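> sequence-free structure coming up:
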């Protein structure tokens, strides 16, 4: 499988496969976000997901994929620190501001910084039309945040610091996107990186919220375990898909495509949860999709 996949590197077919993986990651990321909502604290749900990801991937990392090269261990240490910082900033953001306002700011900040970071780290460059597409996408995402901001009535007193943390969280998303891309390109077998990534990344949240996990009623353990298992499988496709996309194709393009998850999240909310969308939100989501299309067609 690894030899087949790496055979696509540097080819037109590889770039096409990278775009498909990035789109799949966007869809699955929207589903992943929805799974963290519901009857439990979102961080308890995330802890259950991470525990399953750790448990499922540990035997794969130890016995299935090739052992990491020595130079990979400092990279894995960086992965742990960056993703831990991201999760702390994310918690500080979501605890202070309405999800519908801060989430688009996080996702809108991330691709801009990721494109810049990919240029510095990997020498990638966007042409003028692609930068126009990025601008269209960002205007849609930030416009969605402003639209939601005008219509919320709760947590307005903590909204300014929440937006500040949202920008920092978006910058951290861009940081881990580029650093993970560096990591998955630094090893001969990409699945070695993915297996150890999920093992390492699965430790922080369960340790951070262990007291909340202990407080979950026993009657809810089975339901939480099922939700965690489903979330872990989706995470393998979402986070694994975007990292494979950054190995096969351009990091900046993959980062932009992934942020169409904002559109898919709204669509799922409308189709499955009965949430109201309205013409203005449809227009803004259309801008997000149009920006992503421009970036790809102008490449």
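Yes, it's here. What you see is a predicted model, and the numbers here were worked out from it, not measured in a lab.
> contacts and neighbour counts: CA atoms only from here.
OK.
> okay, helices next: where are they in the stretch 1-150 of the chain?
With DSSP state H, counting those that start in this stretch applied, the stretch 1-150 of the chain shows helices at 2-6, 12-35, 42-63, 72-94, 99-122, 128-151, listed in chain order.
> so can I have JSON lines of these showing mean neighbour count and distance to residue 190?
Below are these laid out as JSON lines (neighbours: other Cα atoms under 10 Å; distance: least, Cα to Cα, whole Å):
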{"stretch": "helix 2-6", "mean neighbour count": "12", "distance to residue 190": "7"}
{"stretch": "helix 12-35", "mean neighbour count": "21", "distance to residue 190": "14"}
{"stretch": "helix 42-63", "mean neighbour count": "21", "distance to residue 190": "12"}
{"stretch": "helix 72-94", "mean neighbour count": "17", "distance to residue 190": "12"}
{"stretch": "helix 99-122", "mean neighbour count": "22", "distance to residue 190": "18"}
{"stretch": "helix 128-151", "mean neighbour count": "20", "distance to residue 190": "28"}
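> pasting the second one now:
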């Protein structure tokens, strides 16, 4: 992985943790996810005006990803309804890099060095150390289940988008179409969640939604672009360094507790990231 891609994915990691804080502090997490995704759909329309429309070979990928992202959004919102950021975020992100690594070994032709594989495993261990420090198994059972299901969606859509971005002809055009579909699918999900009243409910929060939508959109745009030219599993694992930023936010802004396991997990995450950079 080149230093430029490495640095950009770290920026994406920071942005990803930031928009999760926006969702966590919202009074209604589903409303926050709904507004964020709809505004990202508007962002996607703008991107399609600038970048080439993806080739037909990418359309099945982008449709599948749009459906997977909708499931991800619903279960992430439910996770934050029951659990702290310092619990939900590590569990939701913890299994995804391993699932992505397995998926890319099956469906892609990526060549990953032994050092990079070791870095991915070390990073996953660090994330789970952080998750265990939050007494994940003692928490509300629904929190753990929802966060784990969220992780499954993450692993699936990451593989799909990595492959889709490569066959689209232009990764940015693929991202724009994905954002449009994500927004459209979320509109449908929102209708089943709260009917037409959901629009009136979220409009007063449009500023927070716009802020979160821009951060979320930029974060995943960077990731899809990076996966088009670098090993998908390596990019996906490096993105999960966002847990470092999430921990800082949870401790500083949300006053959630720290522990020695979290500190040990941080060292593992940093070591894994260094291995991926090498």
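Yep, that arrived. Bear in mind the structure is a predicted one, so any value in this text is a computation, not a measurement.
> TM-score for the pair, please.
Structural agreement between the two chains, given as a TM-score (TM-score structural alignment, normalised by the length of structure 2), stands at 0.86; 276 aligned residues with a Cα RMSD of 2.7 Å.
> follow-up on the earlier one: want to throw the helices of the stretch 1-150 of structure 1 into TSV with distance to residue 277 of structure 1?
TSV is the format used below for the helices of the stretch 1-150 of structure 1 (distance: least, Cα to Cα, whole Å):
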stretch	distance to residue 277 of structure 1
helix 2-6	39
helix 12-35	16
helix 42-63	23
helix 72-94	22
helix 99-122	12
helix 128-151	11
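> and those: which comes nearest residue 183 of structure 1?
Proximity of these to residue 183 of structure 1 was assessed by Cα to Cα; the nearest stretch is helix 72-94, lying at 6.3 Å.
> how close does that closest one sit to structure 2?
For helix 72-94 of structure 1, the mean deviation from structure 2 after alignment is 2.9 Å (mean Cα distance after the TM-score superposition for structure 1).
> give me the contacts around that helix.
Around helix 72-94 of structure 1, the neighbours that count as contacts under Cα atoms under 8 Å, 6 or more residues apart in numbering are 102, 162-163, 165-166, 168-169, 172-173, 175-176, 179-180, 183, 186-187, 196-197, 200-201, 204-205.
> change it to 7 Å
With contact meaning Cα atoms under 7 Å, 6 or more residues apart in numbering, helix 72-94 of structure 1 is reached by 162, 165-166, 169, 172-173, 176, 183, 200-201, 204.
> what's the answer for stretch 258-276 of structure 2, then?
So stretch 258-276 of structure 2 is contacted by 115-116, 119-120, 122-123, 125-127, 129-130, 133, 234, 238, 241, 244, 251 (Cα under 7 Å, 6+ apart).
> so which of the contacts of helix 72-94 of structure 1 sit within helices?
Residues of the contacts of helix 72-94 of structure 1 located in helices (DSSP state H): 162, 165-166, 169, 172-173, 176, 183, 200-201, 204.
> compare these and tell me which is most surrounded.
Taking other Cα atoms under 10 Å as the neighbour criterion, residue 166 ranks highest of those with 30 neighbours.
> that one -> structure 2?
Superposed on structure 2 with TM-score structural alignment, residue 166 of structure 1 falls opposite residue 147.
> which non-adjacent residue is nearest that match?
In space, and not counting its chain neighbours, residue 147 of structure 2 is closest to residue 92: 4.6 Å by Cα to Cα, 6 or more residues apart in numbering.
> circling back to that earlier point, nearest to residue 235 of structure 1, of the ones in helices among the contacts of helix 72-94 of structure 1?
Distances from residue 235 of structure 1 to those, taken by Cα to Cα, are shortest for residue 201, at 11.4 Å.
> list the contacts of the closest one.
Residue 201 of structure 1 makes contact with residue 80, according to Cα under 7 Å, 6+ apart.
> alignment lookup: it to structure 2.
Using TM-score structural alignment as the criterion, the counterpart of residue 201 of structure 1 in structure 2 is residue 182.
> that match and residue 266 of structure 2, how far apart?
Taken as Cα to Cα, to the nearest Å, the spacing of residue 182 of structure 2 relative to residue 266 of structure 2 amounts to 32 Å.
> identify the residue of structure 1 aligned to the residue nearest to residue 147 of structure 2.
Across the alignment, which pairs residues by TM-score structural alignment, residue 92 of structure 2 is matched by residue 106 of structure 1.
> wait, its match touches residue 165, no?
No: with contacts defined as Cα atoms under 7 Å, residue 106 of structure 1 does not count as touching residue 165, sitting 8.7 Å away.
> out of the helices of the stretch 1-150 of structure 1, flag the one nearest residue 210 of structure 1.
Taking Cα to Cα as the measure, the helices of the stretch 1-150 of structure 1 were each checked against residue 210 of structure 1, and helix 42-63 came out nearest at 8.4 Å.
> re the thing from before, pick out the most distant pair among the contacts of helix 72-94 of structure 1.
Taking Cα to Cα as the measure, these reach their widest spread between 162 and 183, a distance of 30.6 Å.
> excluding chain neighbours, what is closest to residue 6 of structure 2?
The shortest distance from residue 6 of structure 2 to any non-neighbouring residue, by Cα to Cα, 6+ apart, is to residue 277 (6.6 Å).
> could you report the neighbour count for that neighbour?
The burial metric for residue 277 of structure 2, expressed as a neighbour count using other Cα under 10 Å, is 18.
> counterpart of it in structure 1?
Aligned by TM-score structural alignment, residue 277 of structure 2 pairs with residue 296 of structure 1.
> what separates its match from residue 245 of structure 1, distance-wise?
In this view, residue 296 of structure 1 and residue 245 of structure 1 are 14 Å apart by Cα to Cα.
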